[in-house]
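**Student:** Here is my input, please return the structure:
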Amino acid sequence: MSKFTHKIKVPCSSANIGPGFDVIGLALNMYLELDVGNDPSQPPTPLNCKLSYEGVSPEGIDLDPENNLITRTAFTHQKSYPARSRSGSSGAAVVAGALLGNLLGKLNLPKERVLDFILMVERHPDNVAAALYGGFVGTYLNELNPDDMARIEVPLSEVLPQPAGGVDTGLRPPIPPENIGHFRRFVWNKELKAIAIIPDFEVSTARAREVLPKTYTRQDMIFNLQRLALLTTVLSDSPPNPNLIYSAMQDKIHQPYRASLIPALPAIISKITPSTHKGLCGICLSGAGPTILALATENFEEIAKAAIAMFEKEGGIKCEWKLLEPAEDGATVVEV
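**Tutor:** Have a look, this model is predicted:
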C-alpha cells in the first residue's frame, strides 16, 4: 500500500461570466483533489505512474496515464507515483497536472512560471488563472510565436493532441516565454453566492467553439465591451444592484450561438430575472456550458428549481445544483 505524501487541491472555475468571453473567470469552492505518493512496488508503466479515481461519473474518467489530462500535462518520468483524483473540470485538471509536474520534477517553479507552462496546454487564461490563483479575475494572453505554436509538440488551444505516445516526434516542446499570461484580481461582494445548475449531458469545448462565428459586428462587440466594463465593478458593490448586474451580464458573443447546443439556455436567461425571482442578480452560461451559473443573494433553491424545470421542459433533461462561493486561495500543494 502506497503512502500519499502530498495533496494538490485545485478549485473549479467558471469562465466568461456573461460578456467576458475568454477574459474573466471565477474560482469556486468545488475542488479537484489529487493525492500523490511514491510506490516503488508498482510495476513500470509508460509514464511510470498509476491512477485511481473517486468522484462523479467514474465511468467517464480515463485512468490510462497516456490519456489522462492530469498526467499528460505533468508528463513526469519518475519512479512509480500513484495519483488519486476527485471531481473537477478540464481547466482544473491542467492546473493540477502542471503542479504535479512541478512537484515530482522538483522544479520549484513559482506560480507565475507555472502559469506560463499551463498556458502552453490550455490557452484560455480566464479559466486557468482563476483556478491557479483563486478569486474573480480578469486576464489576457500575449501573442505567441507562430512558428512555435505550429509545432506538433504544442497542444491545440482546446485540448491536448493525441495520447502522448502517438505524437512523439523526439523533440521537446518549446520552453514558454516568461509572463505570457497576465491577470488581475477584482473585488467580489461576498453577499453574492453562485448557483451552479448542472445538466446531465456534456458539451465539448471544441464543439462549443465550432458554433461560434468567425467575425462579429461592431455593434455586438460594443454591446459586450460596454457591459464588461461595468460588470467587473458592479460585482463588488454592496449592496448589490440586481438590475444593473443582470443587464451587465448580457452577452452577444457566445451565448446566442451556443443555444443550439443547450436548448434551455435562451429561456433560462430571458425568463429568470430579478423581477421574477427574488434574490437573483445575474444568470449566464458557465464557460462553454452546459452548466448555468446564477448569482444571487437569497432564494437559491427556488432559482435553481426554476432553471431545472426549464431543462426538464426542453426534452426531459435532468439536473443537479450546487450552491458555491468564490475560492479565494486558488490551487494549493501541501505535504500530508
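
**Student:** rest of the way, CA atoms for contacts and neighbours
**Tutor:** Fine.

**Student:** just the helices in the stretch 151-300 of the chain please.
**Tutor:** 205-210, 218-234, 242-248, 255-258, 265-271, 300-313 (DSSP state H, counting those that start in this stretch).

**Student:** Any idea which of these gets closest to V333?
**Tutor:** helix 205-210 (27.6 Å; C-alpha to C-alpha).

**Student:** Mind listing what's buried along the closest one?
**Tutor:** For helix 205-210, a neighbour-count test (16 or more other C-alpha atoms under 10 Å) marks A208 as buried.

**Student:** Now do the strands in the stretch 101-250 of the chain.
**Tutor:** 136-141, 181-186, 193-199 (DSSP state E, counting those that start in this stretch).

**Student:** out of those, which comes closest to Y31?
**Tutor:** Nearest of those (C-alpha to C-alpha): strand 193-199, 13.8 Å.

**Student:** For the comparison step, fold the sequence that follows:
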Amino acid sequence: MTSLLGRTVDVRVPATSANLGPGFDTLGLALSMYDELEVTALEPGRVEIEVSGSGAEEIPVDASNLVVRSIAHVFADAGVEMPGIRLIARNGVPHGRGLGSSGAAVAAGVLAAKGLLEGVVELDDAALLRLATELEGHPDNVAPALFGSLTIAWTGERGPQHKKLLVHRGVSPLVLVPGYTMSTKAARSLQPEHVPSEDAVFNVSRSALLIAALTQSPEVLLDATDDRLHQDYRAPAMPETSRLVRALRAEGFAAVVSGAGPSVLVLCDGPGSRLEAARIADEVTDTPWIPRMVAVDVRGGTVRERAEGPSSQS
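**Tutor:** I've put the predicted structure just below:
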C-alpha cells in the first residue's frame, strides 16, 4: 500500500447516449462532453472530495460518492486494500438528462482504480467492462464511456461483452438538453414486461438497419431510428421531450430520446442540419432547449498517471 500513497491519476470520460431509438439496452454512442477528474491515493480512511460543474450541489462528498464506490469495488475485486482518496471532479456531463452521467462516474472510478493499481494489478478491457457493469447494472452506457465511438453491448456466458464500431463521418450529432431532469429508475418503471411480437420484430429490423446507417449509410437514419419498445411508453413522463421528438421526425430529422431522457439526440447529416434542428426545438415546445453541437468521441475514457514513470491509457 505504501507504494500507492501520493499516486495521482487524471481521468477523462465522455458523455454517452444509449438506445439510439430501437437499440434498447444495447446500443450506445460516446459524445464529446466530458467529466474530468484528478484522483490521489491517500492514507486509508481519508476521503476528500471537491466537485464542480453539473450536479455539483447534489453529489455526495463522502465515501458514498459513486466514483469513490467504484474505485472501492475495483480494489475489493483485486484483493488490494483500499487507500484513502482525494477526488477533484469537474463535471461536464449533464446530470439527470439521459446522457450517461452515472455511467460516466462508474467508468471514471474504474479507470481511476486501474491507474492507481498500475504495476500492482493489471486490468484489461474485459475486466474494466465487467467491473463497470457490475456497478451500473447494464453495459449500454459504460461500454461507450470506456471505449468510445458506437458500441454494441451484450451479456453472455462470458459476462458483459462489447463491439466497438466507427461512425460514418457524415453523422453529426446534436444534443438538445432541457432544464428539467428525469430519473432513470422512474423511466424504467413505465416499461412493460411484455411487448407485442410485431413490435419486437419491428425493433429488431430497425436495430440492424441502424448499425448500417451509422457506419455506412446515414441517408437511412430516419427509418433506422424508429422505435416501438420504450419511447412511447415513457412519453407521458416527459411530454415536452416526446413532443419535440415527434416534431423533429416530422421534418425528416433522426431524433430520439437520449437514454432514459429527457434530452433529445438528433443524428444530423451536417452543420446546417444541426442549426435547423436547433431552430425547430426553439419553436415547437414551451421548454427551453440548450443545443449542444457535439462530435462522436472515438477514444473513450482515458487515465494517465501524473507522476513520472509509466502511464496508462484505455
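
**Student:** now what about the TM-score between them?
**Tutor:** Remark: TM-score between the superposed chains equals 0.83 [TM-score structural alignment, normalised by the length of structure 2]; 283 aligned residues with a C-alpha RMSD of 2.1 Å.

**Student:** hmm, back to that, quick one: which of the strands of the stretch 101-250 of structure 1 is nearest D39 of structure 1?
**Tutor:** Among these, strand 181-186 sits nearest to D39 of structure 1 (C-alpha to C-alpha), with 35.7 Å.

**Student:** So which elements touch the closest one?
**Tutor:** helix 125-133, strand 136-141 (3 or more C-alpha pairs under 8 Å, 6 or more residues apart in numbering; DSSP states H and E).

**Student:** Kindly recompute the last result at 7 Å.
**Tutor:** Judged by 3 or more C-alpha pairs under 7 Å, 6 or more residues apart in numbering; DSSP states H and E, the packing partners of strand 181-186 of structure 1 are strand 136-141.

**Student:** how about the strand it packs on, which residues of structure 2 does it hit?
**Tutor:** Strand 136-141 of structure 1 corresponds to residues 150-155 in structure 2, going by TM-score structural alignment.

**Student:** thinking again about what came up before, redo the helices of the stretch 151-300 of structure 1 as a markdown table? Include distance to I198 of structure 1.
**Tutor:** Formatted as a markdown table, these follow (distance: least, C-alpha to C-alpha, whole Å):
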| stretch | distance to I198 of structure 1 |
| --- | --- |
| helix 205-210 | 16 |
| helix 218-234 | 24 |
| helix 242-248 | 20 |
| helix 255-258 | 16 |
| helix 265-271 | 12 |
| helix 300-313 | 9 |
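
**Student:** What's the match for L32 of structure 1 in structure 2?
**Tutor:** Per TM-score structural alignment, L32 of structure 1 is aligned with D35.

**Student:** quick revisit: let me have the strands of the stretch 101-250 of structure 1 in JSON lines, adding distance to G105 of structure 1 as columns.
**Tutor:** Formatted as JSON lines, the strands of the stretch 101-250 of structure 1 follow (distance: least, C-alpha to C-alpha, whole Å):
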{"stretch": "strand 136-141", "distance to G105 of structure 1": "26"}
{"stretch": "strand 181-186", "distance to G105 of structure 1": "23"}
{"stretch": "strand 193-199", "distance to G105 of structure 1": "36"}
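
**Student:** quick one, which of these is nearest to Q219 of structure 1?
**Tutor:** It's strand 136-141; of the strands of the stretch 101-250 of structure 1, that one is closest to Q219 of structure 1 (C-alpha to C-alpha) at 22.4 Å.

**Student:** Which residues does that closest one contact?
**Tutor:** With contact meaning C-alpha atoms under 7 Å, 6 or more residues apart in numbering, strand 136-141 of structure 1 is reached by 23-27, 125-126, 130, 180-186, 188.

**Student:** Quick check on those residues: which are buried?
**Tutor:** Counted by 16+ other C-alpha under 10 Å, the contacts of strand 136-141 of structure 1 give 23-27, 125-126, 130, 180-183, 185-186, 188 as buried.

**Student:** Quick check: closest non-adjacent residue to the equivalent of L231 of structure 1 over in structure 2.
**Tutor:** Residue correspondence to structure 2 (TM-score structural alignment): L231 of structure 1 is matched to L210. Distances taken as C-alpha to C-alpha, 6 or more residues apart in numbering place A224 nearest to L210 of structure 2, at 4.6 Å, with adjacent residues excluded.
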